[in-house]
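# okay, predicted coordinates and the sequence, questions at the end:
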Amino acid sequence: MKLQTKIPLVKQSKNQIDYNYNVLLFGSCFSENIGKKLDYFKFQNLQNPFGILFHPKAIETLISNAIKNKAYSEEDVFLNNGQWHCFDAHSKLSNTSKEDLIFYLNSEIKLTSEAIQNSTHIIITLGTAWVYRDIKTDSIVANCHKVPQKQFSKELLSVQEITNSLKNILSLIKSINNDASVVFTVSPIRHTKDGFVENTQSKAHLITAIHQVINNKSFYFPSFEIMMDELRDYRFYNEDMIHPNQVAINYIWDKFKTVWVSDESLKTMKDVDVVQKGLQHKSFNPKSQVHQQFLQNLEAKINTLKSQFLHIEF
């Protein structure tokens, strides 16, 4: 008897992620969940230089500005509730100093440009098709930064608008890096503040648009479908009943690595995991001979990994 439906997954036959490759992640907070896993296992990666970006237009703007080497200035920031913000970035970049914010925006733009050029894999997680347009400038913002709602109009991006945005993203990436594999995924996090029906409509628009653009260099990973079909139980959610809990994140990560991580790297991941758990170990008797031997063995494992991969640091 089968008590669970399974999403069929096929391991990538080429362009798999390994420890010599660079991964760049953009998008919804689910991309940061995957990024934390890459961090833990010591893969080379960069996550959301402008913070969490929920919709495709925000990601397109960042990639476009990075490739065109946009220079942020005083015209691009504003003061609200005691902090300086930028409508292109998440509030985690906001700062009490205008000068520091502008400096950081330009530093991250440069970092993003370099990462796009050097990345072998770019993972883009789309969260929602709902966007907010600044009425004054007639431009779609990445984040409202708690500016009064009356300053914005709320819109649902059409399938065609999302498709065009994703095509632009792929074209921009290709213009400076024709070799990168782009992996699209839709965040399983539900944007219930938009409404339950509206959230479903939003996800449908995103999924439909992605399937209009995937090709031999761009791919789709079904994180949304895994959550909805394989993990269709509230025990896999946090207390807010919206965000996947750690069990669900670990489950989807296991599926992702099965498809996208090379077999050789899976072996290295096990060695890294042993070291990470060893570093977290707390001894009841730190001065004991047994613990000192444990530390020597751990140091030997660290040195072996660092000799194989120069970027690895613990």
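Yep, it's here.

# contacts, neighbours, all on C-alpha from now
Noted.

# so who does H90 touch?
F50, G51, I52, L53, A142, N143, H145 (Cα atoms under 8 Å, 6 or more residues apart in numbering).

# how about those residues in CSV, adding distance to Q16?
Output for the contacts of H90, formatted as CSV (distance: Cα to Cα, whole Å):
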residue, distance to Q16
F50, 26
G51, 26
I52, 25
L53, 25
A142, 31
N143, 33
H145, 38
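
# list just the nearest of those to K68.
Nearest to K68 among the contacts of H90 is F50, at 15.8 Å by Cα to Cα.

# hang on, the earlier thing: include secondary structure, neighbour count and distance to T61 when you put the contacts of H90 into TSV, please.
Listed next are these as TSV, based on DSSP: H, G, I helix; E, B strand; the rest coil; neighbours: other Cα atoms under 10 Å; distance: Cα to Cα, whole Å:
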residue	secondary structure	neighbour count	distance to T61
F50	coil	24	11
G51	coil	19	13
I52	coil	25	13
L53	coil	28	10
A142	coil	27	9
N143	coil	21	12
H145	coil	19	17
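
# how about the helices in the stretch 1-150 of the chain?
29-40, 56-67, 98-118 (DSSP state H, counting those that start in this stretch).

# mind giving me the packing neighbours of the last one?
Just to be clear, that refers to helix 98-118. The helices and strands touching helix 98-118, judged by 3 or more Cα pairs under 8 Å, 6 or more residues apart in numbering; DSSP states H and E, are strand 22-27, helix 56-67, strand 83-85, helix 159-176.

# another structure for you, compare them:
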Amino acid sequence: MNFRTVIDPPRHLGYLDHRQHLLLLGSCFVENMGAWLQQRKFDVDINPFGTLYNPESIVRNWERMVSGAPFTADDLFLSGGLWHSYDHHSRFSSPDRDSALAHINRRLAAAHDRLPATDRIVVTWGSAYVYRLNATGQVVANCHKQPASTFTRELLAVDDIVARWLPIVRYIESSLPQCRLLFTVSPIRHLSDGAHGNQLSKATLLLAIDRLQRESRICDYFPSYEILMDDLRDYRFYDTDMTHPSASAIAYISEVLTESYLTPESREIATQWYKIYTALAHRPLTGDTEGYRTFLQKTLDRVIRFHQAYPYIDVSHEIEELKTRIKQI
């Protein structure tokens, strides 16, 4: 007997490829997937505004990314000795307002400049619950530990999500004809919403994605949520907080994604580069030695051979880093 519900997504080999420019937006789960892709040398831009959980905040930041209009000092507020933006994750916060603003706008400009060449946009929605700033009605991407009385919490409706996302889909169809949009729902459980509330939230997101898929052929869906909920379906696949997927669960979901979307060449590239990635991360336990110099030189030779085999992949940063580390010994 088979005691598992195996989730087998439709295969579309070549959907993700090392020749593509990828943009990943959304929850911390998309950052897990983005890190996995980066470690295998995919060209990935991950969350230019930091982690975003709800569909409305992603729309707001998408609109800003398309326009390229910089943020101003009026978009920041001071709390707890730090300057924050309600459109950004706390990683952009800083005790110096000018530094925070410069960081925010540098990241925005880089994302805006890269957008026209984007081939795939991967979006992970985490929750359909939003927090609206009472003073302005703005849906915030992050509450930055402000008092609960500052916000009104609400559950987005499917129709409202679809109405906000359809213009994005139409923009991609007309202005980025090479691009497709891959949706996922984060398998991370938001138990602060309550067990039932979490299910209502996830169901809302799934229904909205289904509607968008019916509206446009460029919208696709990868079942990361179903893989964890129905295939793995065991607390040993959760981290110690019992809400986030464990490293083994993320690895398994990544394997399913690989089998579904990567060509044999891309799989080979990913395998080769991950070995180089782990070598680049290695540091000696006993200081800089001649043995370590030899190790670095062999790693540099591997990177050069990799580039000769796959000249369309940029490895200039790794080559310069290795040369610098060799010279420092």
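Done, it's in. Just so it is clear, the structure is predicted and the values come from calculations on it, not from any experiment.

# returning to what we had before: closest to S113 of structure 1 among the contacts of H90 of structure 1?
Checking the contacts of H90 of structure 1 one by one against S113 of structure 1 (Cα to Cα), the nearest turns out to be F50, at 12.1 Å.

# which residues does that closest one contact?
For F50 of structure 1, the contact set (Cα under 8 Å, 6+ apart) comprises L62, D88, A89, H90, L93, L105, E108.

# so the last one sits right up against N48, yeah?
Read it as E108 of structure 1. No. Applying Cα atoms under 8 Å, one finds E108 of structure 1 not in contact with N48, separated by 9.5 Å.

# who's more crowded, these two?
Using other Cα atoms under 10 Å as the criterion, E108 of structure 1 and N48 rank with N48 on top: 23 against 17.

# what's around the closest residue to S175 of structure 2 other than its chain neighbours, how many residues?
Ranked by Cα to Cα, 6 or more residues apart in numbering and with sequence neighbours excluded, the top spatial neighbour of S175 of structure 2 is P116, at 8.0 Å. Using other Cα under 10 Å, P116 of structure 2 has 16 other residues around it.

# and if you look at the one 3 residues further on?
For D119 of structure 2, the neighbour count with other Cα under 10 Å is 20.

# on that earlier part again, including distance to Y220 of structure 1, could the helices of the stretch 1-150 of structure 1 go into JSON lines?
Compiled in JSON lines, those are given as follows (distance: least, Cα to Cα, whole Å):
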{"stretch": "helix 29-40", "distance to Y220 of structure 1": "14"}
{"stretch": "helix 56-67", "distance to Y220 of structure 1": "15"}
{"stretch": "helix 98-118", "distance to Y220 of structure 1": "19"}
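
# out of the ones you listed, which gets nearest to E313 of structure 1?
helix 29-40 (10.5 Å).

# now for that closest one, which elements pack on it?
For helix 29-40 of structure 1, the packing partners by 3+ Cα pairs under 8 Å, 6+ apart are strand 22-27, strand 44-47, strand 121-126, helix 246-260.

# what does the second one rub up against?
The set of residues external to strand 44-47 of structure 1 that reach it, using Cα under 8 Å, 6+ apart, is 19-26, 31-32, 35, 38-39, 115, 311.

# can you tell me how far Q39 of structure 2 sits from P311 of structure 2?
18 Å (Cα to Cα, to the nearest Å).

# neighbour-wise, which of the two wins?
Q39 (17 against 11).

# OK, contacts around the residue lying closest to that one once chain neighbours are set aside?
Distances taken as Cα to Cα, 6+ apart put Y274 closest to Q39 of structure 2, at 5.9 Å, once the chain neighbours are dropped. Residues counted as contacts of Y274 of structure 2 (Cα under 8 Å, 6+ apart) are Q39, R40, K41.
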